[in-house]
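# no sequence for this one, just the structure:
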């Protein structure tokens, strides 16, 4: 991915910073791009009281995405929603979901035994959709044709399209929201009118269904049920609506963010493995030494699989799912090393630049998990790409612990029983693979997955079939 180019003006702030900070004036909006982890930590972590806001987006309002925890303005609503989210996705809480994670990852392994010309994005997505829908709402899905999944896909598509730079000008020219629908600038309003019902349904529909099922379910209460029980204390007060909104925002965000970023990262993993057979050989050797072909990996094995963890770290670094992060907004005027940062500036932590900095990662364009290893263990002297990829300060991804554990289990499980190979083209030869992303919006994903999963052996296939 090329570095971000200025639209109007380009100013290097200080020669001593090299390319660590870039200041742009984009249609009268100051935009600051941070290419350095240290500068991002100095500003977004150490001064999080100044850098925790999010930009005002008319497009988010028109499409209905302004309830999303990642996009909420900094304030009481964000704090209330995040508090509910953190309660069920903090590092100590996530292990309670391991039975559901194991079940759905192994269900994917069985689906992957079915004949296929190439890996299906939706089949991969089902891993994460099924996990999130179950632990959050108590909803079981058996295919990607489920109503909830269809709605989520439509809403997520609207989000991705609305974030394509230049697609809609309404955030730069707010007066366009008051123009007639036949006016050329009204495309954003038309797009929002189509998209908003799906986006609000992502937040509301599974929540309401879970509410209705509370009395009839005999299963262990899921997150929504626990939240509904918790907010009953406000039933007879004016605060009930507020806390219900917090609960819907928290659970809806878990549903969307947990699926999209995990799908994109797993897609990059599969593509990287198909392009690097030597990495698969090393991974299988580690897995065979730890497990043999007697069982599939589970969560208790992950700490003893440093090479699998190194693969996970390298996938995050090589192709971050959100390469430019989610923009922040400066709440009050600030100063950094003698330079003025105006109030209202947009601050972008450029995860791509941070994870491809040759000072931290030799040959950054190469896929090389060994860069994170030393003497058979994770080398703590090498910068962990998760620091850049999961965000900074108070707006760091609150679901990162859950995502890490799910992805590590997914990667280890697939590598333990499958060879990941390029698909065979119509000419009978392996398809040439590349690691380019077609996306021009906020998310990064492969253009296609021309890869196939082949059981490593008859013993591996038997292990998959017996995993139910």
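Here it is on my side, so go on. Keep in mind the model is a prediction, meaning the values are calculated, not measured. Residues are numbered from 1 along each chain as shown.
# please make it C-alpha for all contacts and neighbour counts, starting now.
Will do.
# tell me the buried residues in the host helix or strand of residue 460?
When elements are assigned from DSSP states H and E, residue 460 belongs to helix 458-465. Across helix 458-465, burial judged by 16 or more other CA atoms under 10 Å covers 460-461, 463-464.
# can you give me the strands for this structure?
According to DSSP state E, the chain carries its strands in the segments 9-12, 21-26, 29-34, 328-329, 334-336, 339-341, 346-349, 373-374, 377-378, 418-422, 451-455.
# got another, please set it beside the one above:
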């Protein structure tokens, strides 16, 4: 079973979910299958547009079948939250995919089955990335990052995507010394990239803390707390997972959405003008960059 949210899918193949599969055909609808498969229906380019069109016809929860796999497409935030969050014990399991094992993506919470490791990683991630935590704990770091971003944007506006890239990651991993994780040519390259992604940021932060180098990023805040605990070795391993997940999760999605905002403002100057008017009318309040 594959759930697709915003065109990103994940497969559920554990035995615990076989009973759910038995009732899919009876309760969910989707495009007509040719010779029992929807393989020919899956578009190669811009699949999200096709999925959005299907949702208007079949609803927010749709069923496809391809190469023996059941695929469930979720086309709304409500459907995704209802199934993947509120009923996560049933619908958020993961299969033990060979690629995950081979490339050592096993630390990524998105690929972990429900269990003690998953619960611990989710607890730490939710503790530091839930909206109220971000709004309070990370506010100084975010404002500092935005200040750097605005200065860079003023100096070299033609490099705005580079500036967005730096701004997106600086509050979580201010020391951006991990190699970019682009497409890798070999499994060994992927293993090394993932090892570096998980190990190098934490080690750099540890050295900064020991050397009293100023750093108010999220990872530094969490590490300071844990380094004071003599029994923190296991927690630090979980923090490595959290930092790597945060970095990789924002590497493309947040960068893309922020870049899209710039494009929208450039193509719709009248909207930009209205937004500027609202900002100007609200200047009586204490100003912040966030």
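Yep, it's here. Remember, predicted model here, so these are calculated numbers, not experimental data.
# work out the TM-score between the chains.
Once superposed, the chains reach a TM-score of 0.70 (TM-score structural alignment, normalised by the length of the second structure), with 241 aligned residues with a CA RMSD of 3.4 Å.
# circling back to that earlier point, closest to residue 102 of the first structure out of the strands of the first structure?
Among the strands of the first structure, the nearest to residue 102 of the first structure by CA to CA is strand 418-422 (16.8 Å).
# coming back round to it: which of the buried residues of helix 458-465 of the first structure lies closest to residue 262 of the first structure?
Nearest to residue 262 of the first structure among the buried residues of helix 458-465 of the first structure, with distances taken as CA to CA, is residue 464, at 22.3 Å.
# show me where the stretch 51-200 of the second structure has helices.
Counting by DSSP state H, counting those that start in this stretch, residue ranges of the helices within the stretch 51-200 of the second structure are 77-80, 88-91, 98-103, 116-129, 131-137, 139-155, 160-170, 187-210.
# in the second one, what's buried?
If I follow you right, that is helix 88-91 of the second structure. Going by 16+ other CA under 10 Å, helix 88-91 of the second structure has these buried residues: residue 91.
# in the first structure, which residues correspond to it?
Mapping helix 88-91 of the second structure onto the first structure (TM-score structural alignment) gives residues 48-51.
# over to the fourth one?
In the comparison with the first structure, helix 116-129 of the second structure aligns to the range 76-89 (TM-score structural alignment).
# what lies in contact with that stretch?
69, 72, 93-94, 223, 227, 243, 245-247, 249-251, 254, 398-399, 401-402 (CA atoms under 8 Å, 6 or more residues apart in numbering).
# in PyMOL, select just the buried ones from the residues you listed.
Entered in PyMOL, the line below selects the buried ones among those, by 16+ other CA under 10 Å:
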select buried, resi 69+72+94+223+227+243+245+246+247+249+250+251+254+398+399+401+402
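# okay, and which of the contacts of stretch 76-89 of the first structure map to helices?
Residues of these located in helices (DSSP state H): 223, 227, 243, 245-247, 249-251, 254, 401-402.
# just the buried residues of stretch 254-264 of the second structure, please?
residue 255.
# so it corresponds to what in the first structure?
On the first structure, the counterpart of stretch 254-264 of the second structure by TM-score structural alignment is residues 262-272.
# what is the nearest of the buried residues of helix 458-465 of the first structure to residue 151 of the first structure?
Of these, the one sitting nearest to residue 151 of the first structure (CA to CA) turns out to be residue 464, at 30.9 Å.
# which one in the second structure is aligned with that closest one?
Aligned by TM-score structural alignment, residue 464 of the first structure pairs with nothing in the second structure.
# kindly report the same for residue 317 of the first structure.
Under the alignment defined by TM-score structural alignment, residue 317 of the first structure is left unpaired in the second structure.
# and residue 317 of the first structure, how far from residue 354 of the first structure?
According to CA to CA, to the nearest Å, residue 317 of the first structure stands 9 Å off from residue 354 of the first structure.
# about what we covered before: what's the closest of the helices of the stretch 51-200 of the second structure to residue 67 of the second structure?
Proximity to residue 67 of the second structure, assessed across those by CA to CA, is greatest for helix 98-103 (17.5 Å).
# okay, the residue most central in space within the second structure and residue 39 of the second structure: tell me how far apart.
Centrality entry for the second structure: nearest residue to the mean C-alpha point is residue 249, 3.1 Å, by CA atoms, centre = their mean. Look at residue 249 of the second structure and residue 39 of the second structure: by CA to CA, they are 28 Å apart.
# now residue 173 of the second structure
Residue 173 of the second structure is 41 Å from residue 39 of the second structure, by CA to CA.
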